[in-house]
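[1] Sharing a model that was predicted from the sequence below.
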Amino acid sequence: MEYIKLFWKDAPLGEPSIILYEVDTENERLALRSIDIFADGHTHNITDLYDGVIEIVPIPTVEELNAHVWGEEFYAHSMEKAEFEIIWESHNYDGEIGMNDIESAERIITSNL
C-alpha cells in the first residue's frame, strides 16, 4: 500500500483542498479508499472512488503528480498509514489546510525535484 496526501492549490469552492489516497500498489495503483478534506476542515470518507465512473484510472505516483502532468495546481507527498487511519476513523483533520500549508508543500516538493 501507498498513502498519498494531495494538495489542490486554489481548489474551486465546494471542492476538497486536500485529498488523501490509500493506493493498492499491487492492483494497478487503484485507490482502495480516499478522504476529501475541505477548507473548513470537514472530511468526507470515500469507500469506493470508482462508483459510477465511466473509466477507472489509476492514481498517479507522487513523482508524477509533482511533475504537474495532471496540472500545475497539484502537489503531493507520501504520508504514513497511521495518519490516514486516524483521519478516516475520526472524520476530522487537525492539520493546516490554508494556502500557507499548500505553499509550504509546494516549496518543499519543488526543492526536492
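    Thanks, I have the structure now.

[2] rest of the way, CA atoms for contacts and neighbours
    Will do.

[3] can you map out the helices along the protein?
    Along the chain, the stretches classed as helices by DSSP state H are 62-66, 81-90, 99-111.

[4] mind putting the ones you listed in TSV, mean neighbour count included?
    Shown next, in TSV, are these (neighbours: other C-alpha atoms under 10 Å):
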stretch	mean neighbour count
helix 62-66	17
helix 81-90	13
helix 99-111	14
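
[5] who wins for proximity to Asp10 among those helices?
    Closest to Asp10 of these, according to C-alpha to C-alpha: helix 99-111, at 8.0 Å.

[6] Structure two is appended below for comparative analysis:
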Amino acid sequence: MEYIKLFWKDAPLGEPSIILYEVDTENERLALRSIDIFADGHTHNITVLYDGVIEIVPIPTVEELNAHV
C-alpha cells in the first residue's frame, strides 16, 4: 500500500487543490480510494474511484508525478 498527497498548483476553480490517494501497489497501482480537498476547505471522499470511467489507469508514482509524466 502507498499513500500519496498530491498538491495541484494553480488548480482550476471547482477542482481540488489537494488530492489524497490510497494506492494498491500489489494491484497495478490502482487507487482504492481518494479524498479531494478544495481551496475553501470542503472535502469529497471517493470510495469507488473507477465507477463509471471509460478506462482504468494506474496512479503514477510520486517520481512520475513530480516529473509531470
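    Yes, it's here. Just so it is clear, the model here is predicted, and its values are computed rather than measured.

[7] Can you give me the TM-score here?
    After superposition, the two chains reach a TM-score of 0.98 (sequence alignment, normalised by the length of the second structure), with 69 aligned residues with a C-alpha RMSD of 0.4 Å.

[8] if we can go back for a sec, can you lay out the helices of the first structure as TSV showing distance to Leu32 of the first structure?
    Below are these laid out as TSV (distance: least, C-alpha to C-alpha, whole Å):
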stretch	distance to Leu32 of the first structure
helix 62-66	17
helix 81-90	12
helix 99-111	24
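
[9] out of those, which comes closest to Gly52 of the first structure?
    Proximity to Gly52 of the first structure (C-alpha to C-alpha) singles out helix 81-90 among the helices of the first structure, at 22.0 Å.

[10] The second structure: matching residues for that closest one?
    Per sequence alignment, helix 81-90 of the first structure has no counterpart in the second structure.

[11] just checking, what packs against that helix?
    For helix 81-90 of the first structure, the contact count by 3 or more C-alpha pairs under 8 Å, 6 or more residues apart in numbering; DSSP states H and E identifies strand 2-8 as packing neighbours.

[12] Spit out the contact partners of Thr43 of the second structure.
    Ile35, Asp36, Ile37 (C-alpha atoms under 8 Å, 6 or more residues apart in numbering).

[13] Which residue is the nearest non-sequential neighbour of the counterpart of it in the first structure?
    Structural alignment (sequence alignment) places Thr43 of the second structure against Thr43 in the first structure. Ranked by C-alpha to C-alpha, 6 or more residues apart in numbering and with sequence neighbours excluded, the top spatial neighbour of Thr43 of the first structure is Ile37, at 4.5 Å.

[14] Same question for Ile56 of the second structure.
    Ile56 of the second structure sits nearest to Tyr50 (C-alpha to C-alpha, 6+ apart), 6.6 Å away.

[15] How many neighbouring residues does the one you found have?
    Other residues near Tyr50 of the second structure come to 15 when the count uses other C-alpha atoms under 10 Å.

[16] what about the residue located most distally from the centre of the first structure, distance to Ser111 of the first structure?
    Within the first structure, the residue lying farthest from the chain centre (C-alpha atoms, centre = their mean) is Ile54, at 21.2 Å. Here the criterion is C-alpha to C-alpha, to the nearest Å. By it, Ile54 of the first structure lies 37 Å from Ser111 of the first structure.
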